[in-house]
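*Asks:* sequence and predicted structure, then a few things I'm wondering about:
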Amino acid sequence: MNRFRYFIKALITVIVTFSLTAALYFFVTKEYARETKENVVTLKKNTLKYTVNNFVTAIRIRDRDIRKVHPNYTKKQIQKIQKKALRDYIHHAKFNFGSYIWINEIHNFNGGNRYAKRLIHPELPKTEGQWLSTNTKDVKGQKPYQMELSGVKKHTSFFYSYYFKDNHHPQATPKLTYAYLYKDYNWIICMGVSLNDIHTYVERIRKTSDKYAFTGIAFIELLITLFFAFSYHFDRKKQRQYFAKKEERLQTQIDYDYLTKAYTRNYGEKYLSSLLSRHISQCAVFMIDIDDFKLVNDHLGHKAGDEVLIQVVEKIKSVIRFSDVLFRYGGDEFVCIIEHVDADHAKDIALKMKKSVHTIAIEQEVTVSIGLTMIKETDQHTKDIINRADQALYQSKSQGKDRISAL
C-alpha cells in the first residue's frame, strides 16, 4: 500500500512538473517569437530608413553637382537628368531583404484620382507613368496611397504598411514601407520590404527551439524520474535500516534481561538446546543462586536488591569469557553455560565466581551457592541438564550455602 501511494505521489509530481514546464516553455516560446518578430521588423525599419535617407542625400548632392556644371539649367532640366539616372540605378540596384525603391510624383496634394504619377517602380515597370488614386484599396480594404500622402504631408517621412502583390509573391503579402517627401520635385521616395518572410523566419526558429525545448523537457522529466527512483530506493533503504534497528532493539529486549543485562531464560534455554543438537562435549552448566537474597530486599529495600542482582551479574561476567552465556533463570537464580572446559576447569571457574561475588560491597555480605554439572552424551533434553544442575545447587544450599556442588 505504501509503495502504491508513493508511486501515485511520484506520478502526480511528474505530471504536474511536466505540465508546468510545458506551459512555461510555450509561454517563453510565444514571447520569444514576439520579440524576434519585433527585432526583425526593427531591423528592416532601420535598413529602409537608412537607405532612403542616404538616397535622398545623394539626390541633393547630384542636384548641386549638376547646377555647378550647368548653372543655366532650369529645374525641369535638372529633374529630367535626375529621373533618367535614378531610373537606371533603381532598376538595377539590389538591396537587403529583397527590398526595393520606387518614386511617385505628386500632382495634387489634396488627393483623389490622378493625384500622382508612378515615376519609377522596378517591380511594376509597365505601370510607370500611370496615374494613381488615393481611393485605391488593397486586399484588406486599406487605402495605401491615401496613407502615404497623408503621412508625408504631416511628417515628411514615416512608416506604414499595407498588402501588396509583387513579382516575388504570387499572393498579396504584408509590406512595410518607408516614405520620404522630396519637396524640391514633389517626389515621394519610398522603399518597401515584404513582411511575409518574418513568419517563415520565426517559424523556423520556433521549430528549432521546439526540438531543443522538448529535448530539455524530456531531460528534466528523466532527472525527475531518476530523482524519485533514487528517493524511493533511499527511502526504502532508510526504512529497512529503521526496521532492522527496531527489530534489533526488540530482539535485544527479548534476548536480554532488562535489569541485569544478562540473557533471558528463553534465550538461554534455546542456546542450551542448540548445544544438545550439535552434540557438544566438554560443556559445563552452572546453576547460581544468591544466598539469602530475600533478607537483602527485606533489610535494605528492593532498590538495594536490584543493585545486588546487577553486581552479581557483573562479577560473574568478569570471570567468564565474552563467548560464554549467562542468563537469568528466574528471580535471583542464574545459569551460566561455558563450552570447551572439563570438570576440573569448571570447578576452578565456579570458585572464581564465588570469590568474585564476595567483593560486592554493601551493608550485608553477598554470597552465592553454585550447582555444577557437565553435559553428558545421555542427555536428551535441556531439562535433564537444568534439573541436574538444580540438584547440585540444592546440595550446596543444604550444606550451608556459599558452596559449590557438582553432579
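*Replies:* Alright, I've got the coordinates. Just so we're clear, the structure is a prediction, and the values are computed from it rather than from any experiment. Numbering: from 1, shown residues only.
*Asks:* make it CA atoms for all contacts and neighbour counts henceforth
*Replies:* Will do.
*Asks:* the stretch 151-300 of the chain: helices as residue ranges?
*Replies:* Taking DSSP state H, counting those that start in this stretch as the criterion, the stretch 151-300 of the chain carries its helices at 196-255, 265-277, 293-300.
*Asks:* the ones you listed: which one's closest to residue 181?
*Replies:* Nearest to residue 181, of all these, is helix 196-255, at 26.4 Å by C-alpha to C-alpha.
*Asks:* which secondary structure elements does that closest one contact?
*Replies:* Helix 196-255 sits against helix 2-69, strand 173-182, helix 265-277, with contacts defined as 3 or more C-alpha pairs under 8 Å, 6 or more residues apart in numbering; DSSP states H and E.
*Asks:* quick one: distance of the first one to the chain centre.
*Replies:* Helix 2-69 has its C-alpha centroid displaced from the chain centroid by 30 Å (C-alpha atoms, centre = their mean, to the nearest Å).
*Asks:* also the last one?
*Replies:* Put simply, helix 265-277 sits 54 Å off its chain's centre (C-alpha atoms, centre = their mean).
*Asks:* please apply the same query to the shortest one.
*Replies:* With C-alpha atoms, centre = their mean as the basis, the distance from the averaged C-alpha position of strand 173-182 to the chain average is 52 Å.
*Asks:* here comes the other one, which I'd like you to weigh against the first:
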Amino acid sequence: MKSNLRLMGPVVIAVNCGLLVLFFLSFNARVGAVHGRNAREAVVHLQNRFLKATVENQIDRIETCRMEERARWNRRADQAAAALSAWSDLDEERALAIFKGLFHGDLWTAVLREVETGRVLFRAGVFSDEPFGEGDEGAFAVGRRQRFGPYEAFFGVTAEALDGRVQAFIADEIHRSTFPFDSYLWVNEVLDYGGGDGYAVRRIHPNLPETEGMLLSTSMEDVRGNLPYLAELEGVREKGELFFSYFFKKKNSDTISEKLAYAKLYRPYNWIVAFGIHLDDMEAFTKQTTEESRHVAARLGLLFLSLLVGLLVSSQALLLLGERRFHRKDRRLLEAEVNEDALTGACSRRAAERDLAGEFEAFRRGAGAPAVMLFDVDRFKAVNDGYGHDGGDIVLRGIVETLRGTLRQTDSVYRWGGDEFLLLCRGLRPENVPSLARELLRSLAAVRRPVGGASLSVTVSMGIACFRADDDSFADAVRRADEGLYRAKKEGGNRAVVNDDDPAESS
C-alpha cells in the first residue's frame, strides 16, 4: 500500500507536468496565431497606405514639374516680348537677326511677317499655312503675338514639346528612385481606353527597361492565367484608381511571385502610374515578427512550468503584454518608413500635409498661426549638370542637416518635392519671421559641402505665409508661400518674400 502511494506521487507530478506542458504548447501556438494574424493585418494596412501614398506623391511630382516647366517658358516668352518691344524702327535684315537670335533652339515655334505686305520673313517650328489665322495658338502651352515696328510676330512652345521634356525628366527620376523591398514605380500610357491589342504602351519600367516602348494588350496573362492589364484598365477607367494583385518577375531576379499593386490615372498624359510590392517579401517580415513572439513565449513558458498553476495566470498576462508591445513597435517602424523621406531624412510630403491640416484645425479653434516657409535651391539644375545627381543628393542632405542645427525643436522640415522643402515654424511671432528667414538664408549660404572634389555652397529662395482667417484650408497659405517663392526667384534668388511684403535679403 505504501509502495503504491509512493509511486502515485511521481505519477501525479508527471501527469501535472505533462498537462502543464500540453497547456503551454497549446497556449504558445495560440499566441503565435494571434500575433501572426494581427501582424499580417497591420502590415497589409500600412502596405496599402504606403503604395497609395507613393503613387500619389509621384503624381503630385509630375503635376508640379508640368506647372514649373510652363512657368519657366512663360518667363522666357515674357523676356523675349520685352526685348522685341524695345525695337520699333528696324530694317528687315536687323529685324531678322534679332528674331532669329531670340528664337533659336528646338522647342520654339516662331513666325515673323511684314504687316503691310503680309510677307512671311521667317518661320520655324510647327505652324499652319496661315500662321496668323484664328485658332493657331490652340496647340501652344506658351504663346505670344506682338507687333514691333512694321513687323508682327508670333512665338511660343507647344504643349506637346513641353510635356515631352517633363515626361523625359520624370522617366529619368523614376529610374533613379529606390524603395524598400526592391519595389519600384512604373508607368503605362493608355492609347485606347476601349482595350484590346495595343491599348497601351509600356512607358517607364525600371525592372524591365529593355521593354519600354512595348505595346500591351488586355488579353496578356500572368503565370496563373490572370489578366492584370485588363483589370488595371477597367479599374482606372471606372474609378481612376485601384488595388489589384497578379504574378510578376521580381526586380533583379528571375523569381516570379504574387505582387500587390496600386495604380492611379494621371489624365493629362493618359499615364497609369503604379507601384507594387511582392507579397512574399512582406510575408517574410511578418514571419520574422511571429517567430520573435514565439521565442518570447517559449522563455516565459519555462517560468510557467517552475511556478506551477499559481503563477501561470500572471505569466500569461505578461506574455500577452509583451506581444502587444512588440506589435506596436513593428507598427511604429512601418509608419516611420512612410513618413520619412529616404534620401534626406526630412519628413515626407504626406507627413507635411497631415501636420499642416492639424495646425490649421488648431488655428481655427483659436491657436496661433504658424509660419509656412517654402523654399528651393537656386540654380539646382546647374548643380546636377555639373556634379551629377549624386552631387545634388549631397546638397539636399546637407541642407536638411544645416536646418536641423539652426531651427528650434518645435519647428519641422519636410521634403515637399525634388529640391523644394517646407518649414513649419510653430509659435513664431509675425514680427520675428523676417529675421528668422534672414538667419536661415545666411546659415544655408555659409555652409560649404565637399562635392565631386570641389567645395560647393548654394543659396535658396524662400516664400513665407501664415494662416489667415479667410483661408479655407492650409493649401491657401502654401499657395501664398509658393507665390512668394516665385517672386524671390524672379528677383534674383537668395532671398525670402513674406506674403506680398518686400523681400528680406540675406546679408
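*Replies:* Received it, and whenever you're ready, just let me know what you need. The shown structure was predicted, so the numbers you read here are calculated from the model rather than taken from an experiment.
*Asks:* most tightly packed of the helices and strands packed on helix 196-255 of structure 1?
*Replies:* Highest mean neighbour count of those: strand 173-182, a mean of 22 (counted as mean count of other C-alpha atoms under 10 Å).
*Asks:* which part of structure 2 matches that strand?
*Replies:* With TM-score structural alignment applied, strand 173-182 of structure 1 matches the range 257-266 in structure 2.
*Asks:* now do stretch 275-294 of structure 1
*Replies:* On structure 2, no counterpart of stretch 275-294 of structure 1 exists by TM-score structural alignment.
*Asks:* now do that stretch: distance from first to last residue.
*Replies:* Criterion C-alpha to C-alpha, to the nearest Å; first-to-last residue distance in stretch 275-294 of structure 1 is 33 Å.
*Asks:* distance to residue 297 of structure 1 added to the helices and strands packed on helix 196-255 of structure 1, as TSV?
*Replies:* Written out in TSV, the entries for those read as follows (distance: least, C-alpha to C-alpha, whole Å):
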stretch	distance to residue 297 of structure 1
helix 2-69	52
strand 173-182	109
helix 265-277	23
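*Asks:* so which of the ones you listed is nearest residue 333 of structure 1?
*Replies:* helix 265-277 (10.3 Å).
*Asks:* and that closest one, what does it pack onto?
*Replies:* Helix 265-277 of structure 1 packs on helix 196-255, strand 325-330, helix 382-398, going by 3+ C-alpha pairs under 8 Å, 6+ apart.
*Asks:* returning to what we had before: out of the helices and strands packed on helix 196-255 of structure 1, nearest to residue 386 of structure 1?
*Replies:* Taking C-alpha to C-alpha, helix 265-277 is the member of those nearest to residue 386 of structure 1, at 9.2 Å.
*Asks:* now the closest one and strand 325-330, what's the angle there?
*Replies:* In terms of direction (axes from the mean of the first three to the mean of the last three C-alpha atoms, to 10 degrees), helix 265-277 of structure 1 departs from strand 325-330 by 130 degrees.
*Asks:* ok, back up a step: distance from the match of strand 173-182 of structure 1 to structure 1 after superposition?
*Replies:* By mean C-alpha distance after the TM-score superposition for structure 1, the fitted stretch 257-266 of structure 2 averages 1.0 Å away from its aligned residues in structure 1.
*Asks:* do the same with stretch 34-45 of structure 2
*Replies:* Averaged out, stretch 34-45 of structure 2 is 1.7 Å away (mean C-alpha distance after the TM-score superposition for structure 1).
*Asks:* what does that stretch correspond to over in structure 1?
*Replies:* The aligned range for stretch 34-45 of structure 2 is 31-42, by TM-score structural alignment.
*Asks:* what's the answer for stretch 190-200 of structure 2, then?
*Replies:* Stretch 190-200 of structure 2 corresponds to residues 106-116 of structure 1 when matched by TM-score structural alignment.
*Asks:* can you list the helices and strands packed on helix 265-277 of structure 1 in a markdown table and add distance to residue 288 of structure 1 and mean neighbour count?
*Replies:* Compiled in a markdown table, those are given as follows (distance: least, C-alpha to C-alpha, whole Å; neighbours: other C-alpha atoms under 10 Å):
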| stretch | distance to residue 288 of structure 1 | mean neighbour count |
| --- | --- | --- |
| helix 196-255 | 19 | 14 |
| strand 325-330 | 9 | 21 |
| helix 382-398 | 7 | 20 |
